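# sequence and predicted model, in that order:
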Amino acid sequence: MQREEMKEKHQIVIWPVYLDANKARNEGRLTPMSCSVKTPRVMEIFKAAEKLGLHPEHVTGKAHPAAWADKSGYVLVDNIGPKTDLLRRIGTEIIRMRGGKQ
């Protein structure tokens, strides 16, 4: 139980769907299209968060409730600000890592 409390207070869960440009807002995307990427992978999110100094942790074998068959997992990052700001920064970093918008 202590691990769950720590996750809620000091870390934020980042599911790939939050950054997915292929998804609509009502399908779970939380970022604007300018900060979204097509089919983001968990390891891309992990590497982007690492570059941003967010001390990421990859949690495997978990599925977003809306996509219960995809057990790619999620990334936990440090809670250092509003979730929307962190998602935008991570999305922008993934775009930079991919070489810019395609």
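Sure, I can see it. Numbering: from 1, shown residues only.
# contacts and neighbour counts: CA atoms only from here.
Fine.
# give me the residue at the spatial middle of this protein.
Ile14 (3.3 Å; C-alpha atoms, centre = their mean).
# correct me if wrong: that one contacts Val75.
Yes - counting by C-alpha atoms under 8 Å, Ile14 touches Val75, with 5.1 Å between them.
# against that first model, consider the following:
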Amino acid sequence: MPDKSKIVIWPLYFDAARSREEGRMISREYAIKEPNLDMIITASIKSGFKPEIEREKRHPRTWHRPEAAGRILVAKTGSKSAILKKIAGSLRAKYKKQAAVKRI
């Protein structure tokens, strides 16, 4: 269990295909389709955090899905929702750029 000075962030917090009941923690406006751990790591670094990566961990609800493996820990510098929203903003900006490139 991580210490109280860090928060746990799972990729499913940002998955637009999931409902809040299924684990999504941000609004659909900021959510993306099929986020993975590497995308979350990149977005957290761009948001100014220094994530600790734990690739072997699995979310308790989705322990049986190999694509849902991994989590990051970041220093608690404010509320969890504010940190998630900041990371989601970076994630969404990168995701929109990739979507625009694929259309061409």
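Thanks, I have the structure now. Bear in mind that the values here come from a model prediction, so they are computed numbers and not experimental data.
# run through the helices of the second structure in chain order.
Counting by DSSP state H, the segments of the second structure that form helices are 37-46, 80-103.
# the shortest one to helix 80-103, inter-axis angle?
I take that to be helix 37-46 of the second structure. Angle between the axes of helix 37-46 of the second structure and helix 80-103 is 110 degrees (criterion: axes from the mean of the first three to the mean of the last three C-alpha atoms, to 10 degrees).
# average offset between helix 37-46 of the second structure and the first structure?
Comparison of helix 37-46 of the second structure with the first structure after fitting gives an average deviation of 0.7 Å (mean C-alpha distance after the TM-score superposition for the first structure).
# quick one: that helix to chain centroid distance?
Per C-alpha atoms, centre = their mean, to the nearest Å, the displacement of helix 37-46 of the second structure from the mean C-alpha position of its chain is 7 Å.
# report all helices and strands that that helix contacts.
Judged by 3 or more C-alpha pairs under 8 Å, 6 or more residues apart in numbering; DSSP states H and E, helix 37-46 of the second structure is in contact with strand 69-75, helix 80-103.
# if we can go back for a sec, would a markdown table of the helices of the second structure with distance to Asp15 of the second structure and mean neighbour count be doable?
Converted to a markdown table, those look like this (distance: least, C-alpha to C-alpha, whole Å; neighbours: other C-alpha atoms under 10 Å):
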| stretch | distance to Asp15 of the second structure | mean neighbour count |
| --- | --- | --- |
| helix 37-46 | 11 | 19 |
| helix 80-103 | 10 | 15 |
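# which residues touch Ile9 of the second structure?
Applying C-alpha atoms under 8 Å, 6 or more residues apart in numbering, we find Ile9 of the second structure in contact with Arg71, Ile72, Leu73, Val74, Leu84.
# and the aligned residue in the first structure for the fourth one, how far is that from Lys38 of the first structure?
Right, the one you point to is Val74 of the second structure. Alignment note (TM-score structural alignment): Val74 of the second structure maps to Val77 of the first structure. Using C-alpha to C-alpha, to the nearest Å, we find Val77 of the first structure at a distance of 21 Å from Lys38 of the first structure.
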